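Engineer: Compute the structure for the input listed below.
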Amino acid sequence: MIGDVDTHRLKANRSTRTPPPPISGVPVTPTTVDLAAMRRAFELADVAAAGGDVPVGAVVVDATGRIIGEGRNLREVTGDPTAHAEVVALREAARHLGSWHLTDSTLVVTLEPCVMCAGAILQARIGRVVFGSWDAKAGAAGSLYDVLRDRRLPHRVEVVGGVEEDRAAAQLRAFFEDRR
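Structural biologist: Down below sits the predicted model:
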């Protein structure tokens, strides 16, 4: 019974989900750069799915709009539980810049980051996160948790959620339906 109630609550939460208010108080919408990066993230998610991984893709864009890091889920391919798309993209961006400080960068990802990825985002000092589908089961950017904007932490991130949400959710749904 409790499981049924929790599942019902999560489904209800997802269907009525509205983004948490931005840190600045000013409504945040995706930019044209964000949308272009999201298109690339979807391509990377397709590659992940073709390799048997959950279709999540991520792109790190610098302040000029240039892609400096890309990643896709690689957990199944590598056997590495930390090889989430966000972590892979952050690592590539840090290598590209020669620094772990990614303050002026934006991470664009097809699925709301989990707690582990939110921690990596905070450690990298990413300034903005743009994501597609909300994740009511493991999301840490406003769904289940809001780690990225927790006022108790020294760094907070501007979050833009639900960008291309229908496409992102459909991509995930198709992947899991094929596995049943």
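
Engineer: contacts and neighbour counts: CA atoms only from here.
Structural biologist: Fine.

Engineer: got the residue ranges for the strands in this protein?
Structural biologist: Secondary structure of the chain, counting by DSSP state E: strands at 57-61, 67-72, 106-111, 128-133, 158-160.

Engineer: Any chance of CSV for those strands, columns distance to residue 48 and mean neighbour count?
Structural biologist: Shown next, in CSV, are the strands of the chain (distance: least, C-alpha to C-alpha, whole Å; neighbours: other C-alpha atoms under 10 Å):
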stretch, distance to residue 48, mean neighbour count
strand 57-61, 8, 30
strand 67-72, 6, 24
strand 106-111, 12, 31
strand 128-133, 16, 24
strand 158-160, 23, 23
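
Engineer: which one of those strands lies closest to residue 118?
Structural biologist: strand 128-133 (9.7 Å; C-alpha to C-alpha).

Engineer: separation between residue 165 and residue 78?
Structural biologist: Separation of residue 165 from residue 78 (C-alpha to C-alpha, to the nearest Å) stands at 28 Å.

Engineer: Second chain to compare with the first, below:
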Amino acid sequence: MSGMELQKHEHYMRKCIGLAELARQRGDSPVGSVIVYNDTLVGEGMEGNKTQNDITFHAEIEAIRSAVRHFGKQDLSDCILYTTHEPCIMCAYVIRHHHIKKVVIGLMVGKVGGISSRYPLLRDHSITVWGKPPELVNGILEVECRQLKG
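Structural biologist: Prediction:
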């Protein structure tokens, strides 16, 4: 990855970290996510499942909903999703459904993750209706993302 690309990833990950901090301040898990199209932020979301009393109120899903409203369509194939934490299996399904081309992650989470769990939906090539899996970039501002949990 080039230095310019890393700078761009870090810039958007810092936006995710800011959203995660807001989520934590209001009593939710500290997870933030943004959607970028042609270097323009078109969607953002923060975790809200506790305060909204809705298990589907995950940062990634809220960012996707925001981007879908922005574009007025479901296809986000020209977009990049940034998130502080590895998307869960539910979020991975939504990411694949919307054909997001790249997912940039701060911190991998394991057991329920859509990449590193037993159900790696974000890497699965066998689900042809979704097309090819997104490009995955891991470890952007990992230390800062890990500190969110702390």
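
Engineer: quick one: contacts of the longest helix along structure 2?
Structural biologist: Ordering each helix of structure 2 by length in residues (DSSP state H) puts helix 3-25 first. Residues outside helix 3-25 of structure 2 that contact it (C-alpha atoms under 8 Å, 6 or more residues apart in numbering): 29-34, 45-48, 82-84, 104, 106, 140-141, 144-145, 148.

Engineer: Quick check: the aligned residue for residue 59 of structure 1 in structure 2?
Structural biologist: Matched to structure 2 by TM-score structural alignment, residue 59 of structure 1 sits across from residue 34.

Engineer: Now its match. Nearest residue, chain neighbours left out?
Structural biologist: Counting by C-alpha to C-alpha, 6 or more residues apart in numbering, residue 34 of structure 2 lies nearest to residue 44, which is 4.1 Å off, once chain neighbours are set aside.

Engineer: So the one you found sits against residue 61, correct?
Structural biologist: No: assessed by C-alpha atoms under 8 Å, residue 44 of structure 2 is found out of contact with residue 61, at 9.2 Å.

Engineer: hmm, back to that, contacts only, for the residue nearest to residue 34 of structure 2.
Structural biologist: So residue 44 of structure 2 contacts 32, 33, 34, 35, 59, 60, 62, 63, 64, 66, 67 (C-alpha under 8 Å, 6+ apart).

Engineer: what about the strands of structure 1, which gets the closest to residue 15 of structure 1?
Structural biologist: Nearest of these (C-alpha to C-alpha): strand 128-133, 11.6 Å.

Engineer: Which residue is the nearest non-sequential neighbour of the counterpart of residue 72 of structure 1 in structure 2?
Structural biologist: Residue 72 of structure 1 maps onto residue 46 in structure 2, with residues paired by TM-score structural alignment. Nearest residue to residue 46 of structure 2, sequence neighbours excluded (C-alpha to C-alpha, 6+ apart): residue 59, at 4.0 Å.
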